[in-house]
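Sequence and predicted structure below; questions after.
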Amino acid sequence: MNNMGAIITEVQRIQQELSKLTVDISEGDGMFSITMNGRQEVLNVKFGPAALSQDNIDALELLVASAINRAINESKQMLQNEVAKLTGGLNLPNMPGLF
């Protein structure tokens, strides 16, 4: 793609597609789960019944942080896969603001 307009159009298409792709992460045997899309927007957060116990607050805090980090990493991987499709596997540096 040599035409910058075509590249921008394709980037916009990928942005829309990434909004539809999701990752679902669960931690602590369902104590906490998160759904995030490929644009790294949190779509859903769920706490299991065991999460609501006062005895589990410290563990829950760790599980939430772990699940969010895993969801971010998996959504970044989805982004890389979509960009690779666009570029034919060409490894491009991060382009802030495009995605």
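Cool, got the structure. Numbering: from 1, shown residues only.

contacts, neighbours, all on C-alpha from now
Noted.

quick one, what contacts the spatially most central residue of the chain?
Central residue of the chain (C-alpha atoms, centre = their mean): Ser75, 2.7 Å from the mean position. Going by C-alpha atoms under 8 Å, 6 or more residues apart in numbering, Ser75 touches Thr22, Val23, Met36, Asn37, Gly38, Arg39, Gln40.

Use this one as the comparison:
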Amino acid sequence: MRGNMKNMMKQMQKMQKDMGQAQEKLEQKTFTGVANDDLVKITMNGKREVQDVKIKEDIAEMGDSEFLEDLVLLALNDVLQQVENETEQVMGKYTNNLNIPGM
């Protein structure tokens, strides 16, 4: 029994290390959300920090602020969904096997 516990602890430590490395890689990745054929582009990293916002000049010159706001929201939601999907895919390898309430 003691050997099983020791092995389990080693496995948990390895999994924790692997999770940390996967999280670091994820945080360094960049994602780009777009709206309406690249009229608005938002780039974000895996930490969900916005790195860049690009708005095509012709849309900015239209003067329709509501339309521009909608495009920004679309691009932002697009990039957030990409980050969320990647996070679930990468970290799910580790968390799906755990039966911890609330995770």
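Noted; the coordinates are in hand. Fair warning: this is a prediction, and the values are worked out from it, not measured in the lab.

ok so, going back, aligned counterpart of the residue nearest to the centre of the first structure in the second structure, please.
The equivalent of Ser75 of the first structure in the second structure is Val83 (alignment by TM-score structural alignment).

May I ask which helix or strand encompasses its match?
Using DSSP states H and E, Val83 of the second structure falls within helix 65-95.

Can you list the buried residues in that helix?
The neighbour-count check on helix 65-95 of the second structure (16 or more other C-alpha atoms under 10 Å) flags 68, 71-80, 82-83, 86-87, 90-91 as buried.

Stretch 30-41 of the second structure now?
Residues of stretch 30-41 of the second structure classed as buried: Thr30, Phe31, Thr32, Gly33, Val34, Ala35, Leu39, Val40, Lys41 (neighbour count, 16+ other C-alpha under 10 Å).

Tabulate those in CSV, adding columns for distance to Lys14 of the second structure and secondary structure.
Output for these, formatted as CSV (distance: C-alpha to C-alpha, whole Å; DSSP: H, G, I helix; E, B strand; the rest coil):
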residue, distance to Lys14 of the second structure, secondary structure
Thr30, 27, strand
Phe31, 28, strand
Thr32, 32, strand
Gly33, 34, strand
Val34, 38, strand
Ala35, 41, strand
Leu39, 45, coil
Val40, 42, strand
Lys41, 38, strand
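
out of these, what pair is the most spread apart?
Thr30 and Leu39 (19.0 Å; C-alpha to C-alpha).
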